[in-house]
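Participant: this is the structure alone, sequence omitted:
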C-alpha cells in the first residue's frame, strides 16, 4: 500500500421537477370504455443529489 493512489470523489447536484405528478391513464384495447388511472408515488419538486466515492489503485 506504500505506492497506492487514493482518489476521493464527490458529487453535489440539485434537481427541480416541473411536473412531479405521477399518474397514468390506461385503456384495454379489447375492452372499449374500460379506462383506469394508475397513481404512483409523488416526487418532491426540489431534490438534492449527493454522492461520494473512494478509489484505491
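Facilitator: Thanks, I have the structure now. Bear in mind that the values here come from a model prediction, so they are computed numbers and not experimental data.

Participant: all contacts plus neighbour counts: C-alpha atoms, from now on.
Facilitator: Fine.

Participant: what's the distance between the residue lying closest to residue 35 once chain neighbours are set aside and residue 39?
Facilitator: Of all residues beyond its chain neighbours, the one nearest residue 35 is residue 27 (4.5 Å), with distances taken as Cα to Cα, 6 or more residues apart in numbering. Applying Cα to Cα, to the nearest Å, the value for residue 27 to residue 39 is 15 Å.

Participant: ok, and here's another one to check against it:
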C-alpha cells in the first residue's frame, strides 16, 4: 500500500518545517506577502528569535 503523492509531499513538508524553524517563519511571511498585503513587514526579529531558540547563529 502506498501513500498518494499529495500526502507524501505534505509529510516531506512537515519534516522540513521541523528541521528549519526560521524557514517556517519566512514561509509564513511569503504567504502573507502574496495573499494579504505587499506591505507585510519582513519578520527579521522573529527569525532571529526562533533561530536563537534552536541555537542557530543568524546574522
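Facilitator: That came in fine, so what should we check first? Predicted model only: the values in this text are computed from it and were never measured.

Participant: TM-score for the pair, please.
Facilitator: Scored against TM-score structural alignment, normalised by the length of structure 1, the superposed chains reach a TM-score of 0.22; 24 aligned residues with a Cα RMSD of 3.1 Å.

Participant: before we move on, back to that, count of neighbours near the residue nearest to residue 35 of structure 1?
Facilitator: Counted with other Cα atoms under 10 Å, the neighbours of residue 27 of structure 1 add up to 12.

Participant: residue 7 of structure 1: neighbouring residues, count only.
Facilitator: So residue 7 of structure 1, with other Cα under 10 Å, has 10 neighbours.

Participant: so it sits against residue 52, correct?
Facilitator: No. Residue 7 of structure 1 is beyond contact range of residue 52, at 10.8 Å (criterion: Cα atoms under 8 Å).

Participant: mind listing residues that contact the host helix or strand of residue 10 of structure 2?
Facilitator: For residue 10 of structure 2, the host element (DSSP states H and E) is helix 5-19. Residues from elsewhere that reach helix 5-19 of structure 2, judged by Cα atoms under 8 Å, 6 or more residues apart in numbering: 23-24.

Participant: let's see 7 Å
Facilitator: With Cα atoms under 7 Å, 6 or more residues apart in numbering as the test, helix 5-19 of structure 2 has contacts from residue 24.

Participant: next SSE downstream of it?
Facilitator: That would be, after helix 5-19 of structure 2 and using DSSP H and E, helix 21-35.
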